[in-house]
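Trainee: What follows is a predicted protein model with its sequence.
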Amino acid sequence: MFYLTLTQILPLIMRTILLLLVSNTFMTFAWYGHLKRPDLPIWKAILISWGIAFFEYLFMVPANKLGYGQFNAFQLKTIQEAITLVVFVVFAVFYLKEPLKWNYLLGFFLVFLAVWVVFRK
């Protein structure tokens, strides 16, 4: 029987980025998901966030293990922060229903400019 594994289909760089994307999605919900429930007691929000963060680690740690070597630690962290912003924008606009303003976009552009600087040779 012939089948392809994820390792055979996606190059290492793409697997790293995909794992970081999934990881950051979990973490965004852990950090900010409770904001839709202002009535939720803080202790419950903390316990729920810890539970969600566990799943974040299941993706973040392998992403960093896989990516280290293809990227250095500074580059991995920079990629992670850029992905965090992208995930957060989608989350804030569609889940929290917050408006996306021009100054937020300008600030995010500057962060992505920093990504470009980090990856310059």
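Mentor: Cool, the structure landed.
Trainee: contacts and neighbour counts: CA atoms only from here.
Mentor: OK.
Trainee: And stretch 59-73, end to end?
Mentor: Chord length of stretch 59-73, first to last residue, is 17 Å (C-alpha to C-alpha, to the nearest Å).
Trainee: How about the secondary structure of Pro99?
Mentor: Using DSSP: H, G, I helix; E, B strand; the rest coil as the criterion, the local structure at Pro99 reads coil.
Trainee: That one is in contact with Val90, isn't it?
Mentor: No - because the distance of 10.8 Å does not satisfy C-alpha atoms under 8 Å, Pro99 is recorded as not touching Val90.
Trainee: Those two - which one has more neighbours?
Mentor: Shown here are Pro99 and Val90; by other C-alpha atoms under 10 Å, Val90 has more neighbours (15 against 11).
Trainee: ok, and here's another one to check against it:
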Amino acid sequence: MPTIILLVFSNLFMTIAWYWHLKGGMEKPLLLVIMISWGIAFIEYCLAVPANRIGFAHGWSAGQLKIAQEAIALIIFGGFMVTVLGEPLHWRHAAAFLCIMAAVAFLFVGRT
């Protein structure tokens, strides 16, 4: 459970670092946006690295860690896209989410 919690918070910071400037930050100089994003991404790394180490130490494979991160990222980005960027969800988003969840299932089925 600590792995999932850390990955959720890591992905919150990752999404903010990558996309915050698209709404209200486009007039800022690119170098400033990059520097701010690096600062936010530092927090993301401080959460992602321990999440992966903890998960790996508890028997998760690298593939399982990566696909779990992708599934969490998709959920977080979907919420960010709607609430912050004001973009609507479409059936394509649901289909993509189902594909990622299928990938999660494939990697975790039969996990000992």
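Mentor: Here it is on my side, so go on. This is a predicted model, so every value here is computed, not measured.
Trainee: Can you pull the TM-score for these?
Mentor: After superposition, the two chains reach a TM-score of 0.92 (TM-score structural alignment, normalised by the length of structure 2), with 108 aligned residues with a C-alpha RMSD of 0.9 Å.
Trainee: Alignment lookup: Ala94 of structure 2 to structure 1.
Mentor: Alignment note (TM-score structural alignment): Ala94 of structure 2 maps to Leu105 of structure 1.
Trainee: now that match: how far from Met27 of structure 1?
Mentor: Per C-alpha to C-alpha, Leu105 of structure 1 is found 21 Å from Met27 of structure 1.
Trainee: And Met27 of structure 1, what's its match in structure 2?
Mentor: In structure 2, the residue paired with Met27 of structure 1 is Met14, using TM-score structural alignment.
Trainee: longest helix in structure 2, by residue count?
Mentor: With DSSP state H setting the assignment, residue counts place helix 30-57 as the longest helix in structure 2.
Trainee: What range does the helix or strand just after that helix cover in structure 1?
Mentor: Tracing the chain C-terminally past helix 30-57 of structure 2 and defining elements by DSSP states H and E, one meets helix 62-83 next. Against structure 1, the aligned range for helix 62-83 of structure 2 is residues 73-94 (TM-score structural alignment).
Trainee: what about the matching stretch, how far off from structure 2?
Mentor: With mean C-alpha distance after the TM-score superposition for structure 1, stretch 73-94 of structure 1 departs from structure 2 by a mean of 0.6 Å once superposed.
Trainee: same deal with stretch 47-63 of structure 1?
Mentor: Looks like 0.5 Å for stretch 47-63 of structure 1 (mean C-alpha distance after the TM-score superposition for structure 1).
Trainee: Now find how far off-centre that stretch is within its chain.
Mentor: Mean C-alpha position of stretch 47-63 of structure 1 versus that of the full chain (C-alpha atoms, centre = their mean, to the nearest Å) differs by 11 Å.
Trainee: Which residues does it contact?
Mentor: Taking C-alpha atoms under 8 Å, 6 or more residues apart in numbering as the criterion, the residues outside stretch 47-63 of structure 1 that touch it are 15-17, 19-20, 22-27, 29-31.
Trainee: circling back: relative to helix 62-83, how tilted is the longest helix of structure 2?
Mentor: Regarding helix 30-57 of structure 2 and helix 62-83, their directions subtend 140 degrees when assessed with axes from the mean of the first three to the mean of the last three C-alpha atoms, to 10 degrees.
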